[in-house]
Every structure is written in C-alpha cells, then in structure tokens.
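# Give me coordinates for this.
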Amino acid sequence: MSEVVQMSVAGGVGRLKLNRPERHNALDEQLIHDTHRAFDLLAGNPAVRVIVLCSDGPSFCAGADLEWMKRASHLDGQANFNDARQLAALLYAIATCPKPVVARVQGSAYGGGVGMISVCDIAVGVEGAQFALTEVRLGIAAATISPYVLAAIGARQARRLVLTGERFDAHRAKGYGLLHEVVAADQLDAEVDRVIALLLLGGPAAQAAVKDLIRDVEGEPLSRELTDATARRLAEIRASREGREGITAFLEKRKPNWVPVE
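From the prediction side, this is the model:
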C-alpha cells in the first residue's frame, strides 16, 4: 500500500486511513486509486466485519485537490471522462459494499469529502468540524457525489448547499442527516468503538441483505409487487443458515456464532 493510504485489520475491523495530511487529505488520482484498491481488499477480506474510513491530520478531506482538477481540465473529452470516473467508481464501491462502513470524521470536510462521508452507512464527527459543498465557487458542479449527498441530506437541503457553497457546522450537519452523532474530539474513538460493537452483534449476511434491501426499496412506491418482494427476501434469509442460527440462539438464550468471543 502507498504512503497516502494506510490499512489495518484487527478484531474484525478493517481501518482505511487517508494519509495526506499536508494537503488536508485532498483527493487526487493517486489517493483515489489507492483508496479504492485498499477498500476492495478490506471488502473482500473474510476476517473483516466492519470497515472504518478515517483520516490523519486536522481535516477529514478537503475535497478535490485543485492541482489535480487543473490537470484534468486540460485532458481531452474521453480522457477527462475516464479521470472523473475514478472517483465515481470509488464512491460506488463504498456504497455497494456488503459490510457496514463507518466514517470517523475527525475534522472538516468539503466537496468530495462530504461525498465520502455521505456514502458511508454511519458517520460520527467531532464538534468544531466544518462542512461545505463549494464546487460552484470554482465554476464546477458536485456531480459524482450528488447521488450520495442527496440520499444523505435530501434534495431540498442539497439544492441550497450546492448553490450557495456556504459552510455549516457539525451540529447542522447532524440536523441535515450528514452525521449521525457529534461528539467532543476526546470522545470520538469511544463513540466509534461503541458503534462498531453494536455492528458486530448483527449477522454479517443479514447486514449485507438489509443494505441491498434499503437500496432497492428506497423511493419505490408501495405496491403488491413491492410487498411480495420484501416477503420473499424475509423468507429466504429466515431459512438461511445464519437466520436459523440467530433464531435458535435467541431461543436458547445464548449468543449466535458470529458474535466475537470476549
């Protein structure tokens, strides 16, 4: 793994750290490529139950590195498109990961950094962090991150924030839905550990199934076809090995076999 990304695995938890603090973890070709590669390794590792996305330095992610954006702006049409697809592919990989992904937001995030938070399942941030979607102030658009930002905060809030580019603090970010919890800096790791402990209690296959379910059900109108589809999914997972183990363990008043031994 390169110096700009650090990866570790311990106790069922894979940690992926953006390690470009001198550039406030701004995204460029190398950081995007290496982050995607590391994420795929963690997602494919059977020893990993939960993935934590984190950063080193005072900022979580300052968005796109402007030197990278300047280089990309001079590429021809297809090369420019191919370059833009790299970030889109990274975000898609995180969004469709079957394992729970937790964002540990130790500092401010702007532009693509907000997108990186939005694509995670759970986000915990520190008081004092600032956020903004400032692309329009550079004459560009928050395009590749838009599906995830809209899913996190809704179209109405997103429209305002992407048009104005205004900053908002961590408590407003929680109110918008970007962050789930806001804590003091000295409580960040404890809160992330609490979330991890809760996630490790869930069945891995059930967690993968429910992530798929939410993606498929979100925005769908209520119909007989939809209710039948959800009933079919319940029937399938209830009859699975993991489903039977979970129900049996509950009735026998013991922990199911996927819960880590203390």
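# C-alpha from now on. contacts and neighbour counts both.
OK.
# what helix or strand does the residue nearest to His171 when sequence neighbours are not counted sit in?
Excluding the flanking residues, the one nearest His171 by Cα to Cα, 6 or more residues apart in numbering is Val182, at 6.7 Å. Secondary structure assignment for Val182, by DSSP states H and E: strand 181-183.
# Show me the residue at the heart of this structure, geometrically.
In the chain, the centroid-proximal residue (Cα atoms, centre = their mean) is Cys120; its distance is 1.6 Å.
# who's in contact with the residue nearest to His171?
Contact analysis of Val182 by Cα atoms under 8 Å, 6 or more residues apart in numbering lists 124-127, 170-171, 174.
# Which one of those residues sits in the busiest neighbourhood?
Gly125 (31 neighbours; other Cα atoms under 10 Å).
# That residue should be in a strand, yeah?
Yes - assessed by DSSP: H, G, I helix; E, B strand; the rest coil, Gly125 belongs to a strand.
# The structure of the following sequence is requested for comparison with the preceding one:
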Amino acid sequence: MTSPDLNPTTLRVERSGPNGAVARVTLNRPEVRNAFNDTVIGELTAVFEALGRDERLRAIVLAAEGKAFCAGADLHWMKAMAGYSWDENHADAGRLAQMLWTLYSCPVPVIARVQGDVYAGGVGLVSVCDIVVATEAAGFCLSEAKLGLLPATIGPYVVRALGEQASRRYFVTAERFTAAEGHRLGLVHELAADAEALDAKVDALVAALLANGPAAVRACKRLVQDVAHVPLTATLRDDTARRIADIRASAEGREGVQSFLSKGKPSWLA
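Down below sits the predicted model:
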C-alpha cells in the first residue's frame, strides 16, 4: 500500500506489513545515480519527519532505484553552488545537516538497502541508518577531497559509523573502498551476493524488528544514541535505571514478560 499522506517527486514511499507497520522509501532518480539536490534533501526531510510521527510504524527500509545507491551531489546542483556566497553556502549546508539529523533521530529503526555504489554525501546517508545491508559489488567513496572540499556535514555520522581511524584515512585519501572493507570496518552490517540475497536479508531484518515490542525497539534505538561515547557517571547510571523501570512498568513491558513466563504470544505477535 502506498502512503496517502506523502507525494514526493524524487522518492517513492510505500507501506506494507500488518497495519502498515513497514515503510519503504526509495530514492527514485536512477538517471542521475540518485544524486542529491535541494528537492531530494527537502523531500527526504519531510518524509522522515512524517514517518517518525507515525506510531504504527515499526521499520523503515531506505532503498534506491538503478545501479547506484547515491552518487552524492547532483552536477546541476553543484554548478549552482559554485556561485553561492558564504551565507548561501551556509544555508544550503544547513538544509543537508537538518536532513541527516532527521533520519538519524527518527524514532523508527532504518535499514539501508545498498544495491550499488555510494559516494560522498551518499555515505553520510548510509551512516545515519541503524542497519546497513549491501551487495558485495557495492563500493564506497568519500570523494570530497578530490574536488577540494571536505565531508564536513556528514562527518559526525560517518566517523561514528566507520570509526575514527578508518575515517582519518578515507577522508584525506578519497580512496574507493569495497563493501567487504566497509563490512570489516563496521559501516556495513551484512553483505549479500546479489539483489535477491539482499532482499532476503532485508526481509529477515524487518521480520526481526516486527517480532519485538514496538515501544521497546524505539527505546533501544534511543538508548544507543544517548549512551554512546557518554562518560559512565552516576547520572548516566541513574538514567539507565530509570529507563528500565519505566519500560518494566509499562503495559507493553508487563505484557511481554507475562507472555514469556506463560509461554504465550504478546499482542504484537498475534
């Protein structure tokens, strides 16, 4: 089923699963290798803001049409930017930063289905997703330095996903690296031999998400973002104790534990 609330021109948005619990957002500009421009950035921001507000939603798959997942900046967009003032460049980069933050902070887990090459800002797009599945033929490249630029706006997310030491290399060399290397470094969670295997792995991950408590999944995603790289202070210890107390005392938490103890099925599996 297609979402009735969204009508983007550069993306395709579809809903499936029980009660529309799964959304699939597909970059749909294969003729330009799904490159970014102002419209793509604005539509990704609007779509993920809307999806993040939908309490029925339990998983999002971010995919792309064509041979490439995302080639970074659109050439026509880059030509326009070449004449921008500092203020115009700042405002433009701010819109990209807001888009990346919207995807990263979306309360629903996002799975990236990477079927082809990923360049520059596309690596940032992959990095804000929670789970990344890629074909073995896909390649990655932080190519900004080749153009005399730097991956500044995507940087915080890429460093978190790729790791500091690997980022020190690939930011400055702008070398292409394989999906297998991305997997070794932790950017890619699962590798697939071909498109069929890619879909099978994505479907299995979606099924795993749907098997878990909806509120628990959202709370788990938020927990990782909130505690990563945070000092282990008394404040943090108390915060985590409060979080588990909150969910144990919730209707979902009580139902889940009771179903486990009685060997029954909770409502989200019914």
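# hang on, the earlier thing: point out the other helices and strands that whichever helix or strand comes after the strand holding Val182 of the first structure packs with.
Next helix or strand after strand 181-183 of the first structure toward the C-terminus (DSSP H and E): helix 188-199. Under the contact definition 3 or more Cα pairs under 8 Å, 6 or more residues apart in numbering; DSSP states H and E, helix 188-199 of the first structure sits against strand 101-105, strand 122-126.
# Run the chain-centre distance for the last one.
Relative to its chain's centre, strand 122-126 of the first structure lies at 10 Å (Cα atoms, centre = their mean, to the nearest Å).
# Same question for stretch 3-17 of the first structure.
In this view, stretch 3-17 of the first structure has its centroid 15 Å away from the chain centroid, taken as Cα atoms, centre = their mean.
# Excluding its own residues, what touches that stretch? List them.
By Cα under 8 Å, 6+ apart, the residues outside stretch 3-17 of the first structure that reach it are 1, 18-20, 30-31, 34-35, 38-39, 42, 47-56, 196.
# what ranges do the helices span in the first structure?
Applying DSSP state H to the first structure gives helices spanning 29-43, 66-73, 77-95, 112-118, 146-153, 155-164, 170-176, 188-199, 204-217, 224-238, 241-251.
# Can you add distance to Val13 of the first structure and give these back as TSV?
Converted to TSV, the helices of the first structure look like this (distance: least, Cα to Cα, whole Å):
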stretch	distance to Val13 of the first structure
helix 29-43	9
helix 66-73	32
helix 77-95	15
helix 112-118	18
helix 146-153	24
helix 155-164	32
helix 170-176	25
helix 188-199	8
helix 204-217	13
helix 224-238	24
helix 241-251	20
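# Would you mind finding the most buried of these?
Ranked by mean neighbour count, those are led by helix 112-118 with a mean of 26 (mean count of other Cα atoms under 10 Å).
# thinking again about what came up before, corresponding residue for the residue nearest to His171 of the first structure in the second structure?
Mapped onto the second structure by TM-score structural alignment, Val182 of the first structure lines up with Leu191.
# what's the distance between its match and Gly66 of the second structure?
To Gly66 of the second structure, Leu191 of the second structure is 19 Å away according to Cα to Cα, to the nearest Å.
# ok so, going back, nearest to Ala64 of the first structure, of the helices and strands packed on helix 188-199 of the first structure?
strand 101-105 (17.1 Å; Cα to Cα).
# thinking again about what came up before, which one of the helices of the first structure lies closest to Asn257 of the first structure?
For the helices of the first structure, proximity to Asn257 of the first structure was assessed by Cα to Cα; helix 241-251 is nearest, at 7.5 Å.
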